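Enquirer: Sharing a model prediction with you, sequence too.
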Amino acid sequence: MADNAVSTPISAPIVMVSAIASGQGKTTVTAALARHLLNRGKRVRVFKTGADFIDPMILAQACGAPVLSLDLWLLGLPACRRLLAQAAAESDIVLIEGVMGLYDGTPSSADLANAFGVPVMAVVDASSMAQTLGAVVMGLRDFGPVKMAGVIANRVASDGHLQMIKSALGDIPLLASLPRQEKVLPERHLGLVLPSEVAHIDDILDELAAQVLLQDNIWTQLPVSRFAEEEMQALALPRLLENKVIAIARDAAFAFLYPANLTCLQEMGGRLVYFSPLANEPIPDQADAVYLPGGYPELHGKCLSEAQQWIASIQAFHAAQKPIYAECGGMLSLVEILSDSAEQTWAMAGLLPGKITMQKRLAALGMQSMNSPAGELRGHTFHYSKLESDLPAADWTVRQRNQERGEAIYRKNGLHASYFHAYFPSNPAASAAFFLPQY
């Protein structure tokens, strides 16, 4: 920028949508708000706090734009600020959906909101309370404290119920409300069902959007966040994957992909091609490396076990000792035997010795990191299955919460497999190593 150039100011209202706990309806309310605003001609960007794959898919469907992660531990404060500046430059309103309860985790959604001076919209499930909702929201505001933009009352029974809630809020505005919903976003063991699997998903989102009772002047009441144009600029990444073709499995069984991971690979020079193991598609011939992301292989055991072209291609790729990076669900597809929640067993690709068994209890959840020659790579884990294998772990991840040993990492003839989901932008160089011939 020339010395006499004037930086263009960037500004937009930004708000954190949070709650007292999971299950209050944060994602439903955020999606309804985003679609409501979109249908009114507003440009809307949405972020999701924490490590998540499915909620961002629903939110992206609602707002018509990619939904990225915004998390102080995964990304760091400068990267979070850059993403917010970029979003503010291209939208009329920015929504950030929090994770769990407002003060849960270290750092928490409240920490993120306070780091950028962002006010909080508190979503509260009002189905089992009325005036007590005021006490809940005042506690949320004052405990931190945080800037409280106001309340979104979810699952309101009637106009009378809404008036009782409003009378108890004191100086905290009631910004919006939603009635009890007849149509809801369906769920399964890892969260909401993928939007591509929900019939008439846009009709459901439009109906939710139409049910939002929103103050017309709500956005004019919110403080505006301001950024300098220079804050949008990101550092160029090293071209560590120049001319490398990375084949990525992408279908209903392999759907858990951070959009930022794909962008990171491309900015390092990687060329991405996609294929579907569920459709029995082999690995594309031009591939130099394979990326098997997480997803729901356990729901498609029969189909994957019968996909002989896919199985033969991944076995040949492994025999040639080419790089294969498999995380969580991707690893499930590579063991010898997969036992699903109905206790049916299916033969998988057999690259990793052993058996993976689905269980009803959560096996692991939380932020973790992986140490590498290029430094710390951050990410998370979330799974309901257990691996039994004679193959010794090559390394272990580290739990963010207590620095104890986390997930096992397996390496075998170019294969890197683990339950650990890596967030590539946290360490691009360490991420590039997964797709280069060294393991």
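Expert: The structure has been received and is ready for your questions. Predicted model, so just to flag it, every value in this text is computed and none were measured. Residues are numbered from 1 along each chain as shown.
Enquirer: Going by C-alpha atoms from here, please, whenever you check contacts or count neighbours.
Expert: Fine.
Enquirer: For the helix or strand hosting residue 353, which helices and strands make contact with it?
Expert: According to DSSP states H and E, residue 353 maps onto strand 352-358. The contact analysis (3 or more Cα pairs under 8 Å, 6 or more residues apart in numbering; DSSP states H and E) places strand 352-358 against strand 335-339, strand 385-388.
Enquirer: try this one side by side with the last:
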Amino acid sequence: MSKAPHCPALFISAFASGQGKTTVTAALARLHRERGRRVRIFKTGPDYLDPLILERAAGTPVEPLDLWMTGEARCREALHLAAASADLILIEGAMGLFDGSPSSADLAIALGIPVVAVINARGMAQSVAAIAHGLAHYRPELKLAGVVANQLGSERHRALIEQALPPETPLLAALPRDQALALPGRHLGLVPPDEQPDLERIIIAAASALVDGRLAELPAPIAFPAPETLPPAPRMLEGVRIAIARDQAFSFVYPANLRLLEAMGARLSFFSPLVDTAPPEAEALWLPGGYPELHAERLAANTPMAAALRAFHAEDKPILAECGGMLYLLDSLRDLDGRTHRMAGVLPGRGEMRDRSGCQGMQSAALPEGEIRGHAHHRSRSYDMPAPIAHGIRPSHPAPGEAIYRQGRLTASYLHLYFASNPQAIGTLFAPS
């Protein structure tokens, strides 16, 4: 057996969302990248937006890690491969450190990676030490390396926090209270990089704030042994052309999903429902999630694309529509301003955006082809829909999950699927009749 590669690694987490995990992770990645080090970042749980920010900071692709959705073996495989070429591995957690089942803490403990706790210290000082104490001792097997204090008002503020923290949980770094360091967000999370003209300036400024802290030095290397050999992807899609929507309205795609389709033999091409008049020639079609509500007027105006999608469906070719992709295929969509726009009219039903209520969390899709793991994350509802063929299955809650619709070879749902959780089912889903 080959020797396990060693690589320095840190798990960036917090006691709750909104503490600044992404800012700190991006800053840390850029700081070490500017020192000539190759940084690989992973994101815990289902997320499309944070990884885009982190990819800009590190200059390398960002992949999801999750004990339930991707599975422990694939987590270990991804880290084993990264450790062989990286100088530093960073993992950004999701929500709070102990939230969910499995949680970020479960993953950090399973992988043996020390945790850095980001704490928004606005409105408190010594209480930061109390929060850090709770994080460090709630799960004794978890290693808390220290604290990054965010939103500091002054050097005195920093000194009060640093003096209150015990030596075994030191203050590793601090970020000042500065609006110039804030990453803008909206209803589903952070604003994508292509819509942030100041993103590079924000990342550089945040990285500069870490230069004098302990995080400027590499942590101790960790061994990342190879997992048990995973089975190769079945070549069920040899030569099958799959057209994939990809533009500002449809961008929620895991790179791992694309790699799996290619490993199964598929030939991938991409198109824009915003500007193209038809998909490229293909035997199957994938409309991933995104922000159709922000581009509903342009989508409605592109009537040739809508007609082409209806014709594609009429030919009984496989179509997978996830979340925003499903909303686009409905008869109409009401946007956040209350305006209703005509959509593609492939699937009967209407969609409408909501200010707050929606759904998020892990679910698996109970499809006739097999169960595929994934998640839901939306602030909208659909109604006047056909009867669903099934509902998503929540891993830790008995209530039915998202409705799953099947019209001919069209499969549509709010669920975002992680293809590698069941390659056989994905192959059957996209294979021509």
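Expert: Everything's here; your move. Model, not experiment: these values are computed from the prediction.
Enquirer: re earlier: tell me which of the helices and strands packed on strand 352-358 of the first structure is the most buried.
Expert: Scoring these by mean neighbour count under mean count of other Cα atoms under 10 Å gives strand 335-339 as the most buried, with a mean of 22.
Enquirer: What is the neighbour count of the nearest residue to residue 283 of the first structure once chain neighbours are set aside?
Expert: Computed as Cα to Cα, 6 or more residues apart in numbering, the closest residue to residue 283 of the first structure that is not its neighbour in sequence is residue 313, at 5.9 Å. Residues near residue 313 of the first structure, counting by other Cα atoms under 10 Å, number 18.
Enquirer: Is the alignment partner in the second structure of residue 235 of the first structure in a helix, a strand, or coil?
Expert: In the second structure, the residue matched to residue 235 of the first structure (TM-score structural alignment) is residue 231. Secondary structure for residue 231 of the second structure, judged by DSSP: H, G, I helix; E, B strand; the rest coil, is coil.
Enquirer: quick one on the thing from earlier: any idea how far the counterpart of the residue nearest to residue 283 of the first structure in the second structure lies from residue 246 of the second structure?
Expert: Using TM-score structural alignment, the partner of residue 313 of the first structure in the second structure is residue 308. To residue 246 of the second structure, residue 308 of the second structure is 16 Å away according to Cα to Cα, to the nearest Å.
Enquirer: Next: residue 94 of the second structure.
Expert: Distance from residue 94 of the second structure to residue 246 of the second structure, by Cα to Cα: 25 Å.
Enquirer: Likewise for residue 403 of the second structure?
Expert: Counting by Cα to Cα, the gap between residue 403 of the second structure and residue 246 of the second structure amounts to 24 Å.
Enquirer: on that earlier part again, so the residue nearest to residue 283 of the first structure is in which element?
Expert: Using DSSP H and E, residue 313 of the first structure falls in helix 308-319.
Enquirer: With residue 226 of the first structure instead?
Expert: Counting by DSSP H and E, residue 226 of the first structure is found in strand 224-227.
Enquirer: For the stretch 101-250 of the second structure, just list every one of the strands.
Expert: With strands called from DSSP state E, counting those that start in this stretch, the stretch 101-250 of the second structure shows them at 115-120, 144-152, 171-176, 185-186, 189-190, 221-223, 241-245, 250-252.
Enquirer: Give me whichever of the ones you listed is most buried.
Expert: Mean neighbours per residue, mean count of other Cα under 10 Å, is largest over the strands of the stretch 101-250 of the second structure for strand 115-120, with a mean of 26.
Enquirer: Mean per-residue distance, that one versus the first structure.
Expert: Compared with the first structure after fitting, strand 115-120 of the second structure deviates on average by 0.3 Å (mean Cα distance after the TM-score superposition for the first structure).
Enquirer: residues near residue 72 of the second structure, how many?
Expert: Residues near residue 72 of the second structure, counting by other Cα under 10 Å: 17.
Enquirer: Please tell me how far it sits from residue 44 of the second structure.
Expert: Computed as Cα to Cα, the residue 72 of the second structure to residue 44 of the second structure distance reads 12 Å.
Enquirer: what does residue 409 of the second structure give?
Expert: To residue 44 of the second structure, residue 409 of the second structure is 33 Å away according to Cα to Cα.
Enquirer: ok, the alignment partner in the first structure of residue 394 of the second structure - contacts?
Expert: Matched by TM-score structural alignment, residue 394 of the second structure corresponds to residue 399 in the first structure. Shown in contact with residue 399 of the first structure (Cα atoms under 8 Å, 6 or more residues apart in numbering): 366-369, 405-406.
Enquirer: Weed out the non-buried ones from those.
Expert: Neighbour-count burial (16 or more other Cα atoms under 10 Å) is assigned, among these, to 366-369, 406.
Enquirer: which of the residues you listed lies closest to residue 325 of the first structure?
Expert: residue 369 (16.2 Å; Cα to Cα).
Enquirer: can you list residues touching both of residue 72 and residue 44 of the second structure?
Expert: residue 66.
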